[in-house]
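Peer 1: Turn this into a model:
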Amino acid sequence: MTVALPASLLLVGAGKMGGAMLDGWLKIGLPLARITVIDPHPSPDMQALAARGLVLNPALESLAPQAVLVLAVKPQMLDEAAPALNRLVGEGTVVLSILAGKTIANIQERLPAALSVVRAMPNLPASIGRGVTAAVGSAGLTAAQRDLAQALLAGVGSVEWLDDEALIDAVTAISGSGPAYVFHLAECLAEAGRQLGLPADVAVRLARATVSGSGELLHQSDLPAGTLRENVTSKGGTTAAALDVLMAADGLQPLITRTAGAAKRRAAELSG
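Peer 2: All right, here's what the predicted structure looks like:
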């Protein structure tokens, strides 16, 4: 099924995630001339796109209601931004929010004209087209509007639609914040290598290649992660000795569970 791209799209906030999503939309064919970006501190990349036709930081009063309004500012900035944005929400506008912790009700309270809202949680690998986004739609979202949101979100990776908005905070804790956990794992592996006597630069390269290569193997394989782990592990070998530590009762699983729990609680605190 071919989904028509929006006639106009306003991106409010073009930081790392907003910019990554914009890159994805350009790759699926959304013309620069249909895109408006509002960002008080535009990056050199945004300024370069503006030179090619992107509309950057126009006076909001000069804009008509948009086909798609994307909220990608920091969650704490929603209250400040909302009054000026509400007039840009028309009857058919899809509001696509990637604001952590901000519920559909939060958004509709601040943008009373917004009948069709998609609350989404992407993650940073969207910047290379390998993100994963979980999304949930408001009661007023039509099938065609959901298809449009799907096309936009799929431009930066895979998409998982949820029936229960309450699950978004858990998504934030797992896939939204998850890349930071993986990057920290690479840091920890490198530091462990240094403490075992490897030159620091060698330890960093080994750790980065191990984490990125293992991730790519997981991506390309149909096997469960547990099976891949078992395939690396010889009985009585070095990996088995290491896993005895990682898989102990006080090992990695309870630590990751506590880690994700902290992120989920913070997402809930940002609501309102």
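
Peer 1: Every contact and neighbour count from this point should use C-alpha atoms.
Peer 2: OK.

Peer 1: Now do the strands in the stretch 101-250 of the chain.
Peer 2: 116-121, 131-137, 157-161 (DSSP state E, counting those that start in this stretch).

Peer 1: Single out the most deeply packed of those.
Peer 2: Ranked by mean neighbour count under mean count of other C-alpha atoms under 10 Å, the strands of the stretch 101-250 of the chain are led by strand 116-121, which reaches a mean of 25.

Peer 1: Here is a second sequence; please produce its structure as well for comparison:
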Amino acid sequence: MAASDTPSSRGRSGRPVGTITRGTTNTNRLRRMDRWIAYTAGRALRASAAPPVAVDLGYGAAPWTAVELAARLRAVRADVRVVGIEIDPARVAAALPMAEPPLLEFRRGGFEVPLDGGARAQLIRAANVLRQYDEDQVAEVWARLCGRLAPDGLLVEGTCDEVGRRHVWVALGPEGPRTVTFAARLANLERPSDLAERLPKALIHHNVPGRPVHSFLRDFDRAWAAAAPLGAFGARQRWAAACAALAADWPLQDAPARRRQGELTVDWAALAPR
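Peer 2: Below is the predicted model of the structure:
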């Protein structure tokens, strides 16, 4: 995106807001993120008086992630409506044979999140979208997307590797960022700081000495090393012990049961750039 082609300037033109992503997608790539979403947003999804709307924003060259999100959220609420949104009309056309109206739809759009009748989304998932943008554009995009949420809605924005073994995402409510979650296939993880390459755009350039996210990953690596003897009982036991040690100095926001899934969630304010 050129410096003059900002999200706000494109919005005034009436065109979809944003630029076409690289479009890489694989089946089950977002399963870890989806599992966390179903757990975290489940209560709000079930409490919605009308069928809730979930958005898969920028699903890529193939619609697999939207199809999978719909299936996973239906286990939480059977009538949830999932809308896959892509800025590339060719990708939308290719996805249409997979649609199951009204429970799964595909339409062209961008960060303006076009929904029928001005509806607001209970969930917006934007995975592997903002990595191509400049860091100084992230706050504007976040604010725009948060403005499309229902009062108890959730925005999940983050990055993962091509096969879904390593994820880091930020969870936001209408008021802004809340938490950062690190998730990994533990059998393939040498150290927690290996997740640094998947930090969202808002954090990845701040993984340098003296910045909070760097300090956090340094402490996580130390706790992981200290828990090495527990590796004899499995990587999950080692991860859980490292997380428990980390909780002495960092505001962790998850329950031990989530950590056994290879996840760790920390308060955004503790890692926010400053």
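
Peer 1: Do you know the score for how well these two fit?
Peer 2: In this superposition the chains share a TM-score of 0.34, using TM-score structural alignment, normalised by the length of structure 1; 137 aligned residues with a C-alpha RMSD of 5.3 Å.

Peer 1: Ok, which of the strands of the stretch 101-250 of structure 1 comes nearest Tyr181 of structure 1?
Peer 2: Closest approach to Tyr181 of structure 1 among the strands of the stretch 101-250 of structure 1 (C-alpha to C-alpha): strand 131-137, 15.0 Å.

Peer 1: Packing partners of that closest one?
Peer 2: Contact here means 3 or more C-alpha pairs under 8 Å, 6 or more residues apart in numbering; DSSP states H and E; on that basis strand 131-137 of structure 1 packs against strand 116-121, strand 157-161, helix 168-171.

Peer 1: 6 Å instead?
Peer 2: strand 116-121, strand 157-161 (3 or more C-alpha pairs under 6 Å, 6 or more residues apart in numbering; DSSP states H and E).

Peer 1: returning to that earlier point: so which of the strands of the stretch 101-250 of structure 1 gets nearest Ala209 of structure 1?
Peer 2: strand 131-137 (19.5 Å).

Peer 1: Could you tell me how many residues sit around Ala93 of structure 2?
Peer 2: Each residue near Ala93 of structure 2 was counted by other C-alpha atoms under 10 Å, and the total is 12.

Peer 1: Which residues are in contact with it?
Peer 2: Ala93 of structure 2 makes no contacts at all, as judged by C-alpha atoms under 6 Å, 6 or more residues apart in numbering.

Peer 1: list the buried ones in the host helix or strand of it?
Peer 2: Element membership for Ala93 of structure 2 (DSSP states H and E) is helix 89-95. By 16 or more other C-alpha atoms under 10 Å, the buried positions in helix 89-95 of structure 2 come out as 91-92, 95.

Peer 1: Let's verify Val70 of structure 1: helix, strand, or coil?
Peer 2: strand (DSSP: H, G, I helix; E, B strand; the rest coil).

Peer 1: quick one: it from Thr259 of structure 1, how far?
Peer 2: Distance of Val70 of structure 1 to Thr259 of structure 1, given as C-alpha to C-alpha, to the nearest Å: 29 Å.

Peer 1: So those two - more neighbours on which side?
Peer 2: Per other C-alpha under 10 Å, whichever of Val70 of structure 1 and Thr259 has more neighbours is Val70, with 21 against 16.

Peer 1: wait, isn't the more buried one in contact with Leu11?
Peer 2: Yes. Between Val70 of structure 1 and Leu11 there is a contact under C-alpha atoms under 6 Å: 4.8 Å.

Peer 1: Using a markdown table, please lay out the helices and strands packed on strand 131-137 of structure 1 together with distance to Ala135 of structure 1.
Peer 2: Listed next are those as a markdown table, based on distance: least, C-alpha to C-alpha, whole Å:
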| stretch | distance to Ala135 of structure 1 |
| --- | --- |
| strand 116-121 | 4 |
| strand 157-161 | 5 |
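
Peer 1: Packing partners of the helix ranked longest in structure 1?
Peer 2: Ranked by residue count, the top helix of structure 1 under DSSP state H comes out as helix 200-220. Packing contacts for helix 200-220 of structure 1, counted by 3+ C-alpha pairs under 6 Å, 6+ apart, involve helix 178-195.

Peer 1: Grab the longest helix from structure 2 for me.
Peer 2: helix 31-47.

Peer 1: got the buried residues for it?
Peer 2: 31-34, 36-38, 41, 45-46.

Peer 1: and what of stretch 17-28 of structure 1?
Peer 2: Judged by neighbour count using 16+ other C-alpha under 10 Å, the buried positions of stretch 17-28 of structure 1 are 17-25.

Peer 1: is it possible to export those residues to TSV including distance to Pro83 of structure 1?
Peer 2: Formatted as TSV, these follow (distance: C-alpha to C-alpha, whole Å):
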residue	distance to Pro83 of structure 1
Met17	23
Gly18	21
Gly19	23
Ala20	26
Met21	24
Leu22	24
Asp23	28
Gly24	28
Trp25	27
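
Peer 1: Select, from those residues, the two members most distant in space.
Peer 2: Among the buried residues of stretch 17-28 of structure 1, Met17 and Trp25 lie farthest apart (C-alpha to C-alpha), at 12.4 Å.

Peer 1: that older thread, between the strands of the stretch 101-250 of structure 1, which one is closest to Glu187 of structure 1.
Peer 2: strand 131-137 (21.2 Å).
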